[in-house]
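Peer 1: any chance you can model this:
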Amino acid sequence: MDKPNPTFNHRYILGISFISALGGYLFGFDFAVISGALPFLREKFHFTAWWEGFLTGSLALGCIVGTLIAGKLADKYGRRPGLMLAAGIFALSSFGMAFSDELSFFVSMRFAAGIGVGMASILSPMYIAEVSPAHVRGRNVAINQLTIVIGILITNLINYTLADNGPEAWRWMFGIGAVPSALFLLGVVWLPESPRWLLKAGKIEQGKAVLHSIGSADFVAKTTAEIEKSLIGGTRPSFSAVFQKGVRPAVVVGITLAVFQQLCGINVVFNYTSTIFESVGASLDRQLFETVSIGVVNLVFTLLAMWQVDRLGRRPLMLIGSLGLSVVYIVLAFLLQSQASAEFVSIFVLLAIGMYATSLAPVTWVLISEIFPNSIRGMASSVAIVSLWGAYFLLVFTFPILAQKLGTYGPFYLYAIICFLGFLFVLRKVRETKGQTLEELEDNFVRH
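Peer 2: I've put the predicted structure just below:
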């Protein structure tokens, strides 16, 4: 008979997880706002397909910088200072984009927004993973994905509402992001530092105090012992340490999953919704309505993923999602190629979103937050997420160019092939992680 779990303060754990996950909301805002704003930005700046891809992808270039900053900051100073800095960057860049009159300045502000997104994309799930007991860690890290999709949905609704306010409506779309940024900053001020970082930094009593806020004395003693054991003989955080032989298998899995999550192609659907539906004759109002529909489906299926990630497990969800996307993309490409009705295209676009939202979207972030050793988690996570944002830039930069040369449908055949290859990788290389502590995963996943 299994021993009962230690007593946990689940209300407190959920509270600090949701506050940290507000970084995900801002991630969702900056990610989604471009989809509704692109038709207005095309009229304002008259850019080519190359510039459209670069403008959209400039967020990813900033994300790479933000991720590198966050990884070093997280390992040296803690998770909390980085979350505060990300909130400030979000607010300033929102105002900068709203008041842009030159394309170059707008792109530079979107790049700055990417720095904040990149920092939040690594620090929010990392923080949540480090304050969550093993039996609810998957669900709690998925809260970050939930706030991302809530940010996407609310942003799409705001875009749809503002679209009738004339050619300058895009300024309000971007400027309104300063409001959640301020709320996020206020929330982070209240957060405790990660107990795992405190123990790693030698601040034993502070670390134990945070653990006492999370769970019972048995939990504190067990977790403290496991963390201290995992740090014995640990390497000093550096890029060379990340690629040492003992951790290399986990790093390869983390990088491959991160790249796959982007090159699977779904963010083309999120960022270029208007382009996809314009290609089958949909009006501007219908294009923006589809962004709202995507946001609703994304939210519903993310909630489903949160329910299943600690029950069904990480690996089955990834296998179902990757293979399902491969099939859906083939059908979607055929529909776009044959100029099917917008209503019919919408069904398969939403089906693709649902597949992604229950699998690659949340589970990739969960796995990246889990599989690296305590001693280098910040740096190793940054390497994986830099790879993710590099792949995102490649995806969104190339789509307008490929769509211009091959037709809007053409790239989706390529994405179908990538999804099938991703399915084979998960089948062969990814192990299940549900229900294990971070220290158990370090022993079982990394060293063997």
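Peer 1: when you work out contacts or count neighbours from here on, use the C-alpha atoms and nothing else.
Peer 2: OK.
Peer 1: what ranges does the stretch 251-400 of the chain have for its strands?
Peer 2: Counting by DSSP state E, counting those that start in this stretch, the stretch 251-400 of the chain has no strands to list.
Peer 1: residues in contact with Phe412?
Peer 2: Residues in contact with Phe412, defined by C-alpha atoms under 8 Å, 6 or more residues apart in numbering, are 265, 329-330, 332-333.
Peer 1: can you tell me which of the residues you listed has the most neighbours?
Peer 2: Among those, Tyr329 has the most neighbours (other C-alpha atoms under 10 Å), with 27 neighbours.
Peer 1: and that residue, what does it touch?
Peer 2: 352, 412-413, 415-416.
Peer 1: got it, and Leu319?
Peer 2: Counting by C-alpha under 8 Å, 6+ apart, Leu319 touches 423, 426-427.
Peer 1: how about the residues you listed in CSV, adding secondary structure?
Peer 2: Conversion of these to CSV gives the following (DSSP: H, G, I helix; E, B strand; the rest coil):
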residue, secondary structure
Phe423, helix
Val426, helix
Leu427, helix
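Peer 1: about what we covered before: how about the contacts of Tyr329 in TSV, adding secondary structure?
Peer 2: What follows is the contacts of Tyr329, written out as TSV (three-state DSSP):
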residue	secondary structure
Ala352	helix
Phe412	helix
Tyr413	helix
Tyr415	helix
Ala416	helix
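Peer 1: check contacts around Leu395.
Peer 2: 262-263, 265, 267-268.
Peer 1: try 7 Å
Peer 2: Going by C-alpha atoms under 7 Å, 6 or more residues apart in numbering, Leu395 touches 263, 265.
Peer 1: so how far is Leu26 from it?
Peer 2: Leu395 sits 21 Å away from Leu26, going by C-alpha to C-alpha, to the nearest Å.
Peer 1: following up with a second sequence; could you model it the same way so I can compare the two?
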Amino acid sequence: MKQPANVLHLTLVVALGGLLFGYDTAVISGATEALQSYFSLDATALGFAASSALIGCVIGAIFAGVMSTRYGRRGALIIAAVLFLISAVGSALPDNYWVFILYRIIGGVGVGIASMVSPMYIAEVSPANRRGSLVSCNQFAIIFGMLVVYFVNYGIALLGSESWLNTMGWRLMFGSEVIPAGIFLCLLFTVPETPRWLAMQGRHQEARTLLKAVNPGADIGHQWQEITDSLQDKSSGGIVSKGLLGVLVIGIMLSVLQQVTGINVFLYYAPTILKGFSDSSIDLALLQTILVGVVNLTFTVIAIFTVDRFGRRPLMMLGAGIMALCMLVIGTAAYLNAIGGYLLVFVLGYIAAFALSLGPVTWVLLSEIFPNSVRSKALSIAVFAQWFANFVVSQTFPMMNDQNSWLYQSYNGGFPFWLYGVMGGFTVYFVYRWVPETKGKSLEQLESLWVSSDAKGKTQYV
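Peer 2: The predicted structure is shown next:
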């Protein structure tokens, strides 16, 4: 079989893993009230229904590094695609709450694998001067998957009454994932492995041929030498060695901060939150959720065209600052009982800022900062931390936002938004203080950024 090596083709196929990432995680947003009604769930059980897939994401992230090293980047994505198919069918059928949870966890394992391997694959086949925009395409696919499922959920909700949605409609929402999962699985057989993974396996001729194919017209001699040198260099030691501990901590912090700034509160609970801003019906709240998805997608496209031009650091700091401001305004409005439809502006501002910064750029940084020899393992640890933080945020928000909770009664529902706003402000400081600019450098050149850690454990970079 002739394997195409056009980097755009490879990116678009592999980014379907991102699309399924978004589709699988956001499908719950249109079904939360139906699930609460069908299974008679309290706030804690509803939170677990929404966040249970994240348990699978954590498991998938743990094993993704081993899978992508042993079976290859493409092999790991094939496993993820199969898990997506199983989850789509299984989560649409059960009458038992715990059976539903089991299949959501299975889908989460697929998400955990794809969330790590898709951006890593794209980074490993991308030219240095296009890597930021190409890896950002994976985030575009994530948001596009969310937007698609928002339309799917809204369309299904219009097919029947609210009673029908609570008994049958939610099953169609989850089952609809079979279509993109099947397409992803088939298309994966049209892409090769990455040149860097092939080099790790000693398949040098295949690796050189593919490297040349994805860099048409370029002299790959120097780049190939850098790749082989990076794989042969044993001086860096293991992941926790002195030279790599700093970058690992930075990767973990970037992952955690992407989540604790509150993005998935809006992605998972958007209809519920938006319905609370006014007296709108659930249908109108779902329609507003689609607007959230459109803004998310639009500003992700802007990030794709700016990340390699302006760099990673400026986008991260600007976006995190705007996110913090919007969250603080929403929290204050809730505390003062000044809730109204005008808050949709700040929700959209927050979403736009995330889509311009922490959404795509965090994944760009994670895919490029780790050395070749430990990339899959280090990235697995960072993504594990990301999904664990995602689980904590998704599980705790319904409890903090429950009208019977002490926090809700004391702060009138504003506390969680204030908390996420403070985390956004801290993200600005963290990026300014600790994260270097990485645009325009090859993956191998970036390895030289992390040269030492001083006595206080501060990573030094040049």
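Peer 1: picking that back up, okay, among the contacts of Tyr329 of structure 1, which ones form the most distant pair?
Peer 2: Farthest pair in the contacts of Tyr329 of structure 1 (C-alpha to C-alpha) is Ala352 and Tyr413. Separation: 13.6 Å.
Peer 1: and the counterpart of Ile368 of structure 1 in structure 2, how far is that from Leu419 of structure 2?
Peer 2: By TM-score structural alignment, Ile368 of structure 1 lines up with Leu366 in structure 2. Noted for Leu366 of structure 2: a distance of 25 Å to Leu419 of structure 2, by C-alpha to C-alpha.
Peer 1: higher neighbour count, these two?
Peer 2: It is Leu366, of Leu366 of structure 2 and Leu419, that has more neighbours when counted by other C-alpha under 10 Å, with 25 against 17.
Peer 1: quick check: closest non-adjacent residue to the more buried one.
Peer 2: Spatial nearest neighbour of Leu366 of structure 2, excluding adjacent residues (C-alpha to C-alpha, 6 or more residues apart in numbering): Gly251 at 6.1 Å.
Peer 1: and the gap between the residue mapped onto that neighbour from structure 1 and Arg286 of structure 1?
Peer 2: Under the alignment (TM-score structural alignment), Gly251 of structure 2 pairs with Gly254 in structure 1. Gly254 of structure 1 sits 38 Å away from Arg286 of structure 1, going by C-alpha to C-alpha.
Peer 1: next one: Gln262 of structure 1
Peer 2: For Gln262 of structure 1, the distance to Arg286 of structure 1 - C-alpha to C-alpha - is 26 Å.
Peer 1: who has more neighbours out of these two?
Peer 2: More crowded of Gln262 of structure 1 and Arg286, by other C-alpha under 10 Å: Gln262, with 24 against 17.
Peer 1: quick check: the more buried one vs Ala342 of structure 1, distance?
Peer 2: For Gln262 of structure 1, the distance to Ala342 of structure 1 equals 25 Å [C-alpha to C-alpha].
Peer 1: ok, Glu168 of structure 1 next?
Peer 2: Distance, Glu168 of structure 1 to Ala342 of structure 1, using C-alpha to C-alpha: 27 Å.
Peer 1: among the two, which residue is more densely surrounded?
Peer 2: Higher neighbour count among Glu168 of structure 1 and Ala342: Ala342, with 21 against 16, using other C-alpha under 10 Å.
Peer 1: was I right to think that one contacts Ser283?
Peer 2: No. Contact criterion C-alpha atoms under 7 Å: Ala342 of structure 1 and Ser283 do not qualify, at 9.8 Å.
Peer 1: and Ile59 of structure 2, what's its match in structure 1?
Peer 2: So Ile59 of structure 2 corresponds to Val65, using TM-score structural alignment.
Peer 1: find the nearest non-adjacent residue to its match, please.
Peer 2: In space, Val65 of structure 1 is closest to Ile115, 5.9 Å off (C-alpha to C-alpha, 6+ apart).
Peer 1: tell me the residue in structure 2 aligned with the one you found.
Peer 2: Residue correspondence to structure 2 (TM-score structural alignment): Ile115 of structure 1 is matched to Val109.
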